[in-house]
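Asks: For reference, the sequence and a predicted model appear below.
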Amino acid sequence: MLIRPATAADWPAIWPFFRDIVDAGETYAYPPDLTSEAARALWTAEPPGTTVVAVGEDGEVLGSARSGPNRPGRGAHVATASFMVAPAAAGRGVGRALGEHVLAWARGEGYRSMQFNAVVETNTAAVRLWRSLGFRILTTVPEAFDHPRHGYVGLHVMWREL
């Protein structure tokens, strides 16, 4: 698997799984009626951020991540990131590879730590992955996410030093 910077030519491959993940309503609070153009604007990070894709041996885009400063100004030394893996690529290590890549990128860019602001507590695979990569749950905001099956569930704020 190759992880490389995303290009404009990658968006047609990202958009279908982005749309499916957002429409499922289980892990992202993005509105379900996003157009492709609006979604691209949300997902494509401008410098100092980055957007990357994980590409399989056959050239298929398996997932994507975006990272950059969590806050502007005096909070810009803390990175954040978001990840999406194509459902067909689940269980193949794509999320872990993207996570490791983004952590290395943030470290190389001089960030001091990384914070995830909104990890849905029922997304146990993601919580398990982030914990295995050194993140810890700092707090859980109760009932901050309206899950389509579980109702109102918490959002974890997760953090790790770089």
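Replies: Okay, I see it.
Asks: from here on, contacts and neighbour counts on C-alpha atoms
Replies: OK.
Asks: could you pull out the helices for this protein?
Replies: 11-24, 36-43, 94-108, 124-132 (DSSP state H).
Asks: from those, which stretch is densest packed?
Replies: helix 94-108 (a mean of 19; mean count of other Cα atoms under 10 Å).
Asks: what packs against that helix?
Replies: Identification of packing neighbours for helix 94-108 by 3 or more Cα pairs under 8 Å, 6 or more residues apart in numbering; DSSP states H and E yields strand 2-5, strand 50-55, strand 61-69, strand 78-85, helix 124-132.
Asks: Okay, buried residues for the first one please.
Replies: For strand 2-5, burial by neighbour count (16 or more other Cα atoms under 10 Å) applies to Ile3.
Asks: ditto for the fourth one
Replies: The neighbour-count check on strand 78-85 (16+ other Cα under 10 Å) flags 78-85 as buried.
Asks: residues in contact with Gly75?
Replies: Contacts for Gly75 were tallied using Cα atoms under 8 Å, 6 or more residues apart in numbering; they are Pro69.
Asks: swap that for Ala144, please
Replies: Ala144 makes contact with 152-155, according to Cα under 8 Å, 6+ apart.
Asks: top of the residues you listed by neighbour count?
Replies: With neighbours set by other Cα atoms under 10 Å, the maximum within those is found at Leu155, which has 23 neighbours.
Asks: Comparison target, given below:
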Amino acid sequence: MLIKEATAADWQTIWPFFHRIVAAGDTFTFPPDLGEEEGRDWWLLSPPDRTVIAVDDAGTVLGSAKMNRNQKGNGSHIASASYMVDPEHGGHGVGRALVEHTLEWARAAGFRGMQFNAVVETNELAVKLYESLGFEVIGTVPEGFRHPTRGHVGLHIMYRAL
């Protein structure tokens, strides 16, 4: 698997799984009816922030990650990131590789930590992955996420020092 910088041309391969994941409404705080142009603007970030894709040997896009400062100004020393793995390619280490890549990027860029602001507590695979890579739940917003089938569930804030 190769992780490389995403380009505007890559959006056409990201959009199908991005749309599927967002429309499901069970893991991201994005509006489920988010349109393609707005989604592209939210996902494909400009430097110094970054968006990457993970591809296999055949060039198939397996997933994507975006990484950025969590806050501006005096909070800009903490990074953040978001991940989407094409459901067709889940369970094969793509998510882990993307998280490890973003952690390496954040360290190299001089960030002191990485914070995830909105991890849906029912997204147990993601929570377990992040914890296995050293992240801790530092707080949970009770009923902070309106899950389409489980109702109002908690929204974790997760952190890891770098």
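Replies: That came through fine. Worth saying up front: this structure is predicted, and the values here are computed from it rather than measured.
Asks: Which one of the helices and strands packed on helix 94-108 of the first structure lies nearest to Phe18 of the first structure?
Replies: Nearest of those to Phe18 of the first structure, taken as Cα to Cα: strand 78-85 at 6.9 Å.
Asks: could you dump the helices and strands packed on helix 94-108 of the first structure to a markdown table with distance to Ser113 of the first structure?
Replies: A markdown table is the format used below for these (distance: least, Cα to Cα, whole Å):
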| stretch | distance to Ser113 of the first structure |
| --- | --- |
| strand 2-5 | 21 |
| strand 50-55 | 16 |
| strand 61-69 | 10 |
| strand 78-85 | 5 |
| helix 124-132 | 14 |
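Asks: In stretch 155-162 of the first structure, which residues are buried?
Replies: Of the residues in stretch 155-162 of the first structure, those scored as buried under the neighbour-count criterion (16+ other Cα under 10 Å) are 155-160, 162.
Asks: and what of stretch 69-79 of the second structure?
Replies: Buried residues in stretch 69-79 of the second structure, defined by neighbour count with 16+ other Cα under 10 Å: 69-70, 77-79.
Asks: Pick out the residue nearest the middle of the second structure.
Replies: Within the second structure, the residue whose C-alpha comes closest to the C-alpha centroid is Ser82; the distance, by Cα atoms, centre = their mean, is 1.6 Å.
Asks: got the contact list for that residue?
Replies: With Cα under 8 Å, 6+ apart as the criterion, the residues that contact Ser82 of the second structure are 65-67, 116.
Asks: what's the answer for Ala86 of the first structure, then?
Replies: Under the criterion of Cα under 8 Å, 6+ apart, the contact partners of Ala86 of the first structure comprise 17-18, 62-63.
Asks: Could you single out the nearest of these to Glu121 of the first structure?
Replies: Glu121 of the first structure lies nearest to Phe18 out of these, by Cα to Cα, at 19.9 Å.
Asks: can you pull the contacts of the closest residue to the closest one other than its chain neighbours?
Replies: Here the nearest residue to Phe18 of the first structure in space, its sequence neighbours aside, is Met84; by Cα to Cα, 6 or more residues apart in numbering that works out to 6.9 Å. Contacts of Met84 of the first structure were listed using Cα under 8 Å, 6+ apart, and they are 17-18, 21, 63-65, 95.
Asks: possible to save the helices of the first structure as a markdown table with distance to Tyr30 of the first structure?
Replies: Compiled in a markdown table, the helices of the first structure are given as follows (distance: least, Cα to Cα, whole Å):
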| stretch | distance to Tyr30 of the first structure |
| --- | --- |
| helix 11-24 | 6 |
| helix 36-43 | 9 |
| helix 94-108 | 20 |
| helix 124-132 | 17 |
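Asks: Many thanks, have a good one.
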